[in-house]
Structure formats: structure tokens, C-alpha cells
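Q: Need coordinates for the following:
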Amino acid sequence: MPGKAQKSSLIDQIVVIETNVDDQSAEITAWVMDQLLATGALDVFLTPILMKKGRPATKITVLSTIEQQSTLTQLLLQQSTTFGVRSYLVDRQKLSRDFIEVETEWGIVKAKRGFSNDSVTKIVPEYEDCRRLAEANQVPLRTVYETVIQEIKLDENQSIDS
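A: Presented below is the predicted three-dimensional model:
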């Protein structure tokens, strides 16, 4: 495992695109969400809301790069029941990150490391790798996650001691 990396947090700007829908089926909402992600949305999330007169609705929120804003807005307007969307620019601060491979008794798992002030502040095993190994080896998913974290800590301690 590589030693301490020289990394810090990153700041950029993204666009938040949102709309409220109260006349759209859950199936269409799921379809629209999938299409937005497949088209390049950074993330899409749904929030249950109450609109005027107590009508239940869903707020669809899309996180987008500035370059993808127009494409994703058009997709929302064409494939959902909305008649309009709101969008606004926001600052985003995120940790620098890299990916490492961690060897476990069940196989290799990719993990994402987040850095702040040149130090590792977060380590997150990749879900799909952990799920695949848990299913293939009939062990709890939680056990795979914990093992990956433990292996990373062991590797870091060995690097420090060397």
C-alpha cells in the first residue's frame, strides 16, 4: 500500500435541478431516475413532500455538472409529468480520493480513500465487491466490510513500522 499521499479537499460548482411531481406513478419516477443517472447525473434523489391542499408529491432532485444541465433538464421535462424545473448553482467541497485494492481471505475488494490535509480521513469499501464476495462465500456483508477495514489498518500499521 502506498504511503501518505499529498492530497487535500477539492472545491467546485455543480447545478441542482429540481421539480415537484404529484401526478406521476412510482414506476415512471423510477424510470426517470434511472434515465437521469444513465445520462450523466452526478446523483438523483427523491424526497416525499406535501404540496398545497395537502397533496402528497415527490421532489426529484438532480445533481449535475454545469455541462450536463441542459441535457438533464430536457430529459426531466420530456420524460416526467412536470411542466417546469428549478435550477441553481451550488458550491461543492469534496475530499480528494483514490482507490486501492485490498486482499481478503475471500478475494479482492476495491476501497475508496478520502483525504483531508494530506491524511486519510475516510475509507469506504466498494459495495458491489463486498456484496459479490459475501454472496459467493456465504458470509455476512457486514463481515466482509469489517474485514476490509481491518486489512487496510493492518497494512497502514505495517507501512508505518517499516
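Q: only C-alpha atoms for contact and neighbour calcs from this point on.
A: Noted.
Q: Tell me the buried residues in the helix or strand where residue 44 lies?
A: Using DSSP states H and E, residue 44 maps to strand 43-50. Residues residue 44 are the ones in strand 43-50 that count as buried (16 or more other CA atoms under 10 Å).
Q: Could you also give me the structure for this next sequence, so I can compare it with the first?
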Amino acid sequence: MKKQSIVIIETNIDNMNPELYPSVLERLMQAGALDAYLTPIIGKKGRPAMKLTLSCLKKQLSRVTEVVFRETTTIGLRITQADMHMLEREIKTLKTPYGDVRVKYSYLNGKIENATPEYEDCLRIARERKLPLKKIIDQVKKIVN
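A: Here you go, the predicted model:
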């Protein structure tokens, strides 16, 4: 298991066009965020709002905070230090009847704990073959197991 020091950044946003959120999340990931997500909340004065939460390595802090300030209407951030514990992982390419699919393996004490087909690969195959995405993911999981 790996342990890593990270920074968690949060802000509540109650005055932004919700159509902008997908772009904000995408740009945060491009800037180095490890994770970024939105949670619907009721903010001050009873207003519906979104809580933006993201995590990053400390060395990426200035890049991701700049994205938050440039891409959202927020004027302040809450920043917390945290430790993240992660399973060891690796990505292997698996040959399947549908084509190559990357599979992410995670390990606990040297043993496989999880094996997850890469979503983008399964989506590409589903589109190319005009098959349901669920079917492709299920079939790849059967091959993995």
C-alpha cells in the first residue's frame, strides 16, 4: 500500500451557470487534480449551491487553485492537508475477442484485489461494434476473472 500527502480544496458555489461545471472539472483534471467532483448542497441564505471538492499533490496546488479562480465564480477556498492511502496498481493490456482492452489491476499485500476494464477502451469497442457498453464491460470482466 502506498501513502501520499495530498491537499484537499473545497469551495461552495451558488451563483454560477451549471452548464460550466463539466468544463471546470475537465480543466482541473488537466491541471493536475487527482480527483474533482461536485456535491449539491443548500448554502447560505437557503440557496441551492454546489460544493466543489478536489484533491491534488502539494506541488500542483497553485495550478489547480488558479483554474478554480479563473473558471468559477468563487472568491475563496478551504484548503486541508491529508494523507491518501492507495493500493499498488498497474495497467495491463488484455487481448479479447473484441480487441485490446487495458485493465487496471490493484494489489493488496501482493495479491490482486480488483481488476477493472478501462472505461474508454470498452466505450470505443462498444461504439465500433454497435454493442451495448454494459455487455462489453461484462464480457471483459469475465475474461479477467
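Q: what ranges do the helices span in structure 1?
A: 26-39, 69-79, 127-137, 141-161 (DSSP state H).
Q: looking at those helices, which is closest to residue 9 of structure 1?
A: helix 141-161 (21.2 Å; CA to CA).
Q: which residues are in contact with that closest one?
A: 1, 3, 102-104, 109, 123-125, 130-131, 133-134 (CA atoms under 8 Å, 6 or more residues apart in numbering).
Q: Any figure for the gap between the residue nearest the centre of structure 1 and residue 142 of structure 1?
A: Centroid-nearest residue in structure 1, with CA atoms, centre = their mean: residue 43, separated by 6.6 Å. According to CA to CA, to the nearest Å, residue 43 of structure 1 and residue 142 of structure 1 sit 25 Å apart.
Q: What helices and strands are in contact with the longest strand along structure 1?
A: Scanning structure 1 for the longest strand, with DSSP state E as the assignment, gives strand 10-21. Helices and strands touching strand 10-21 of structure 1, by 3 or more CA pairs under 8 Å, 6 or more residues apart in numbering; DSSP states H and E, are strand 56-64, helix 69-79, strand 86-94.
Q: Measure the mean distance from the longest one to structure 2 post-superposition.
A: Plainly put, helix 69-79 of structure 1 ends up 1.8 Å away from its match in structure 2 on average once the two are laid over each other (mean CA distance after the TM-score superposition for structure 1).
Q: Can you give the contact residues for that helix?
A: By CA under 8 Å, 6+ apart, helix 69-79 of structure 1 touches 15, 17, 32, 36, 39-41, 64, 82-85.
Q: and the alignment partner in structure 1 of residue 116 of structure 2, how many neighbours?
A: Aligning on TM-score structural alignment places residue 116 of structure 2 opposite residue 124 in structure 1. For residue 124 of structure 1, the neighbour count with other CA atoms under 10 Å is 14.
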